[in-house]
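>>> Pasting the sequence and the predicted coordinates here, then a few questions.
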Amino acid sequence: MDITGAFRVLTKGLSPPSYKTPKVQTACTGHMTTVYTDGSCTDGGYEEARARVGVWFGDGDGRNSVRVPVELPQTNNVAESLAVLLPGRKAPRDGNLIIKTDSQYVIDVLEKYREKIEDTDWLEQTNCAVLEPTIAEIRCRQGKTTLIKVKGHSGEIGNENTDRLAALGAEKEPGRPIDLSIDERVKVKGAKLSRMTQALLYKGIRRVKAQSVPPRRGMVAGLDAVRHAAHSERHQ
């Protein structure tokens, strides 16, 4: 019996797993929900960047939303990831959920690369703050969650409405903070030892140490000066 995959590292300070996962239904016990999502960003890479999110359940549906969270990096990938997390929390958990998105990035992370990302403790993946809660939310659902790729700007009514909602988000004031907590029952903790390289272990150790060291004031001031100079040059 091969037990090499059972050993995990970089778990210092984490509570041991409970091994109690939520019960998974073998069939849908509720109705089917279909939602269209879109996320994008204007002025990406600059201080004035504004991430915007559109979630569309249908005309006049009170769950339709536009969120521009200020506590998260204002990037296109963060917005697209958040656009999948939000409907997972708004739709009934006991029903099947179909999420239609034009983001190949999110589909690849959640379906193609998820196992590798979790096995290496997110050391090679950005946007962990949004993607990890998204994966946990899908795991907690009793119904089946399906991601379907749709072509952007193809005239499909749902996709066009999410584009409209996302565009409105760029003009709105920043939204309220979003709960990004993760149910401990479904959180994958640490990294699988059999998947780690020396470089990844070193990176993980540095990450652990960095969590206890505050950022240097001089470095923060220097980065602010660079951002200000880039902004001034861009608008001359």
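Right, received. Where do you want to start? Numbering: from 1, shown residues only.

>>> From here on, just use CA atoms for contacts and neighbour counts.
OK.

>>> Mind naming the longest strand for the chain?
Identified as the longest strand of the chain according to DSSP state E is strand 33-42.

>>> And that one, what does it pack against?
Counting contacts by 3 or more CA pairs under 8 Å, 6 or more residues apart in numbering; DSSP states H and E, strand 33-42 packs against strand 50-56, helix 76-90, strand 97-101, helix 157-169.

>>> Okay, residue 229 and residue 46: tell me how far apart.
11 Å (CA to CA, to the nearest Å).

>>> Apologies, that question was intended for residue 70.
14 Å.

>>> Repeat that for residue 208.
Relative to residue 46, and taking CA to CA, residue 208 is found at 28 Å.

>>> same question, residue 93
38 Å.

>>> Residue 203 now?
Using CA to CA, residue 203 is found at 27 Å from residue 46.

>>> for this structure, what spans make up the strands?
With DSSP E as the criterion, the chain has strands spanning 8-9, 33-42, 50-56, 65-66, 97-101, 145-149, 191-192.

>>> Could you say which one of those strands comes nearest to residue 158?
strand 33-42 (5.7 Å; CA to CA).

>>> Pull out the buried residues from the closest one.
34-42 (16 or more other CA atoms under 10 Å).

>>> what's next to that strand, contact-wise?
For strand 33-42, contacts defined as CA atoms under 8 Å, 6 or more residues apart in numbering pick out 49-58, 74-84, 87, 91, 95-103, 158-159, 162-163, 166, 170.

>>> Comparison target below:
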Amino acid sequence: MNNGKADAQAGSGIFIRTDNPMNRAIRIPGPDQSNQIGELVAVIIALQNAPAFAPITFITDSMYVIEGLTIHLGSWEDRGWVGVENSRFFKAAAYHLRYRSATTDFKWVKGHNGDPGNEAADKLAREGALKLHPDALNLAVPTYQAIRNTKADKHPPRRSASTNLARIQAGLEELTEHPETIPQLWLQCRNTNLRPLVRQFLYKAIQHAYRVGDFWMPIPGYEERAICPFCRDSSDNLDHILLECESPARKIIWLLAADLWPDLYGPWPSINFGTVLGCGKLSTHLPNPPDQREQAPRPDSPSDNPDTPRPHPGASRLLQILISESMYLIWVLRCERVIQQQTHGPKSIASRWTNAMNRRLHIDRITACKIKRTPKETTKVTVTWKGTLKNESTLPPDWASHPEVLVGIRPPRTPTQWRLQAIPRAPHSPAPAGGRA
């Protein structure tokens, strides 16, 4: 009413459906009275009262609200809301939008054009503007840190995640002799040495998010899914799938990973569940005299003591790639075997693993010579794959920076270890179990 005048009196209308208890006629409080504020307040109050998990579609005739909360919001925040009219209302609306876990959509309709919902909302807005007393309106927006603290208080770490993190700490300390902090273990899920799909798998595995093994035990009628369909005497938990299962895929893949590990880096390390899930933080050093170790770059030196073995960047990165790619392929083949009822022969398993390694090598080369194009990136690729390539002695020294040069990993040195393994069948065909590749 009287929009733009000193005696303006604004109202907001929220219409869901006839006789819905969330329908509201609101009188805007405070000195700021305009149609635009009335439209923003309707969005704010609707977001405050609607469940955060329920999808919402706002149908409004206000392009001002729609464009402000979708197109312009990012630029307004980037400039610190300087010069933005009605900024405190937009801030409140943006905060409640981001707090929601479900989708929120906006749909524009032409105003005063016979749309039943729009006409009903306008009627409620006029009714609100005529109310004798203004309604209470909460525009408080917690700071970002306060939001993080609030969510941390409401959602403490999962007990299963805490258990996995403790196992990762113990496994890494046993292998590298250096303890890792919990924040660092979460950050390793962002390690760019690992492919995005592998990083996602690591995060979900640490959170115990996959429906395997003991997850099924308390559910009546699904107890059999908790047992490994291949071994038949063990729970099909993730540690069993990756490191203990008698399936040929698991055995062959770890044999191939150990076989590709260059002799110059020493023996293949003894791995456990903690080191597998913490593969993004693995490091190793050359078992050579100190004068040879000094030749390698030392970006992550743990000590200034020259006698302290220093992680070798190429060996450490190769170890992270071998373990992460092998771990993920074991999981993928397990899902294909259990869920899709596929059968994998030894040659098929070896071919899948070789293709995964060659794909990872190809990604490294493309990154070095077409995306980043720096000598540092080329050197990183060269030192990572040293000792693993087919006919490496005949390759040009700058093979990493020339994608036209055909490069692939060498074949296994002891192929009979996996080729001669028979494929025993499970006692009976199991029901499809949970988990997803």
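Cool, the structure landed. Given the structure is predicted, the values throughout are model-derived calculations rather than measurements.

>>> what number of residues lie near residue 226 of the first structure?
11 (other CA atoms under 10 Å).

>>> actually residue 75 of the first structure, sorry about that
Count around residue 75 of the first structure with other CA under 10 Å applied: 21.

>>> Please report how far the aligned partner of it in the second structure lies from residue 13 of the second structure.
Aligning on TM-score structural alignment places residue 75 of the first structure opposite residue 34 in the second structure. Distance of residue 34 of the second structure to residue 13 of the second structure, computed by CA to CA: 14 Å.

>>> quick one, what contacts residue 104 of the second structure?
Residues near residue 104 of the second structure by CA under 8 Å, 6+ apart: 55-58, 97.

>>> Apart from its neighbours in sequence, what residue is nearest it?
residue 56 (4.9 Å; CA to CA, 6 or more residues apart in numbering).

>>> ok, that neighbour touching residue 100?
No - taking contacts as CA atoms under 8 Å, residue 56 of the second structure lies outside contact range of residue 100: 10.0 Å.

>>> For the helix ranked longest in the first structure, grab the matching residue range in the second structure.
Across the first structure, the longest stretch assigned as helix under DSSP state H is helix 217-234. Under TM-score structural alignment, helix 217-234 of the first structure has no counterpart anywhere in the second structure.

>>> which position in the second structure aligns with residue 53 of the first structure?
Superposed on the second structure with TM-score structural alignment, residue 53 of the first structure falls opposite residue 12.

>>> got the contact list for that match?
Residue 12 of the second structure touches 24-28, 38-39, 41-42, 121-122, 124-126, 128-129, counting by CA under 8 Å, 6+ apart.

>>> Buried subset of the residues you listed, written for PyMOL?
Restricted to buried positions by 16+ other CA under 10 Å, the PyMOL selection for the contacts of residue 12 of the second structure reads:
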select buried, resi 24+25+26+27+28+38+39+41+42+121+122+124+125+126+128+129
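
>>> Around residue 318 of the second structure, how many other residues sit close by?
Neighbour tally, residue 318 of the second structure, other CA under 10 Å: 24.

>>> what comes up buried for the helix or strand where it lies?
Under the criterion of DSSP states H and E, residue 318 of the second structure resides in helix 313-338. For helix 313-338 of the second structure, burial by neighbour count (16+ other CA under 10 Å) applies to 313-331, 333-338.

>>> That one corresponds to what range in the first structure?
Helix 313-338 of the second structure maps onto no residues of the first structure, going by TM-score structural alignment.

>>> For stretch 117-127 of the first structure, grab the matching residue range in the second structure.
Residues 76-86 of the second structure are where stretch 117-127 of the first structure lands when matched by TM-score structural alignment.

>>> Contacts for the matching stretch, please.
Against stretch 76-86 of the second structure from outside (CA under 8 Å, 6+ apart): 37, 87.

>>> could I get the strands of the first structure as TSV with distance to residue 178 of the first structure?
Shown next, in TSV, are the strands of the first structure (distance: least, CA to CA, whole Å):
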stretch	distance to residue 178 of the first structure
strand 8-9	30
strand 33-42	16
strand 50-56	13
strand 65-66	12
strand 97-101	20
strand 145-149	21
strand 191-192	27
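
>>> closest to residue 218 of the first structure out of these?
Here strand 50-56 is closest among the strands of the first structure (CA to CA), at 26.5 Å.

>>> That closest one: average distance to aligned residues in the second structure?
Mean deviation of strand 50-56 of the first structure relative to the second structure after superposition (mean CA distance after the TM-score superposition for the first structure): 0.6 Å.

>>> Measure how that strand sits relative to strand 97-101, angle-wise.
On the basis of axes from the mean of the first three to the mean of the last three CA atoms, to 10 degrees, strand 50-56 of the first structure is oriented at 130 degrees to strand 97-101.

>>> Counterpart of the residue nearest to residue 104 of the second structure over in the first structure?
Using TM-score structural alignment, residue 56 of the second structure lines up with residue 97 in the first structure.

>>> check contacts around its match.
When contacts are taken as CA under 8 Å, 6+ apart, residue 97 of the first structure is in contact with 32-35, 88, 91, 143-146.

>>> what about residue 222 of the first structure, how many neighbours?
Residue 222 of the first structure, neighbours per other CA under 10 Å, totals 12.

>>> ok, the contacts of residue 12 of the second structure vs residue 250 of the second structure, which is closest?
Distances from residue 250 of the second structure to the contacts of residue 12 of the second structure, taken as CA to CA, are shortest for residue 42 (57.5 Å).

>>> Skip the chain neighbours and tell me the closest residue to the closest one.
In space, residue 42 of the second structure is closest to residue 12, 5.4 Å off (CA to CA, 6+ apart).

>>> Residue 143 of the second structure maps to what in the first structure?
Residue pairing (TM-score structural alignment): residue 143 of the second structure is matched to residue 184 of the first structure.
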